[in-house]
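Asker: I would like the atomic coordinates for the input below:
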Amino acid sequence: MTSLSSIALSGLQAAQLQMDSSAHNIANLNTEGFHRQTVEQQAVPDGGVRASTRRADAAGSALAEDLVNQVAAGYAYKANLRVIETERRMAGALLDARA
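Answerer: Predicted coordinates:
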């Protein structure tokens, strides 16, 4: 069984990859012939997520999509960070209760 922190860590990494990818797309918005990056996420059987980037087939921008991805990645990052914080708090409380 995978620990909560390693599952949440994979979520943090996926959110960071999404943030980086959409920032890259926004920075290259006016670059002629630029192909956007997209992030594909796949669930891992024992828990967590695997994320990778892929180059879009067609050149062009999607500013609205990239801005939404930035916001969504920020929320996902914060949510996964909360999971790690909560797991650590619970482990500390468990150790205090057993001491």
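
Asker: only C-alpha atoms for contact and neighbour calcs from this point on.
Answerer: Will do.

Asker: for the protein, longest helix please?
Answerer: Ranked by residue count and defined by DSSP state H, the top helix of the chain is helix 63-98.

Asker: for the residue most central in space within the chain, helix, strand, or coil?
Answerer: By CA atoms, centre = their mean, the mean C-alpha position of the chain lies nearest to Ala15, the distance being 1.4 Å. For Ala15, the assignment made with DSSP: H, G, I helix; E, B strand; the rest coil gives helix.

Asker: which ones are touching it?
Answerer: 73-74, 76-77 (CA atoms under 8 Å, 6 or more residues apart in numbering).

Asker: to compare with the earlier structure, here is another sequence to fold:
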Amino acid sequence: MSSVSLSTALSGISAANERLRASAHNTANLQTPGFRPERVVQTSLPEGGVVAGVERSQQVQVSAERELVEQRSATYSYVANLRVLQTQLRAEGALLDIKA
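Answerer: The predicted structure is shown next:
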């Protein structure tokens, strides 16, 4: 299995997890006065994959609707990257079966 494709899928899973964590944190602080929500910024890596960083938003109000959409989106991204990882593992197993 290509280590690049493996690391790409794993970095996508990690980034989706960070997005979900930040959104849950924002939702938990929905009623906290003066709270500035966290936003996850993803940057593509030249060798493949992404790196996720967290920054504080300039706005001081958390939108429950936006956080719900972010949580759904992060969940779909997590599942999609997990499926890529599963497909890679299955393809590697099939290749080993053919060579054996």
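
Asker: now Gly49 of structure 2, nearest residue through space, not along the chain?
Answerer: With CA to CA, 6 or more residues apart in numbering as the criterion, Gly49 of structure 2 has its nearest non-adjacent residue at 4.0 Å, and that residue is Thr8.

Asker: circling back: need the contacts of Ala15 of structure 1 in TSV with distance to Val49 of structure 1 and neighbour count, can you?
Answerer: Listed next are those as TSV, based on distance: CA to CA, whole Å; neighbours: other CA atoms under 10 Å:
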residue	distance to Val49 of structure 1	neighbour count
Ala73	14	22
Gly74	16	16
Ala76	12	19
Tyr77	13	20
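
Asker: closest to Ala58 of structure 1 among those?
Answerer: Each of the contacts of Ala15 of structure 1 was checked against Ala58 of structure 1 using CA to CA; the closest is Ala73, at 23.6 Å.

Asker: that closest one touches Asp20, doesn't it?
Answerer: No: between Ala73 of structure 1 and Asp20 there is no contact, the gap being 9.5 Å when judged by CA atoms under 8 Å.

Asker: helix/strand/coil for Gly47 of structure 1?
Answerer: Relying on three-state DSSP, one would call Gly47 of structure 1 coil.

Asker: report how many residues lie close to the residue nearest to Gly49 of structure 2.
Answerer: A count of neighbours around Thr8 of structure 2, defined by other CA atoms under 10 Å, yields 22.

Asker: quick check, it in contact with Leu45.
Answerer: No: counting by CA under 8 Å, Leu45 is not a contact partner of Thr8 of structure 2; they are 9.2 Å apart.

Asker: and the longest helix of structure 1 against structure 2, how far off on average?
Answerer: In the superposition against structure 2, helix 63-98 of structure 1 averages 0.5 Å from its aligned positions (mean CA distance after the TM-score superposition for structure 1).
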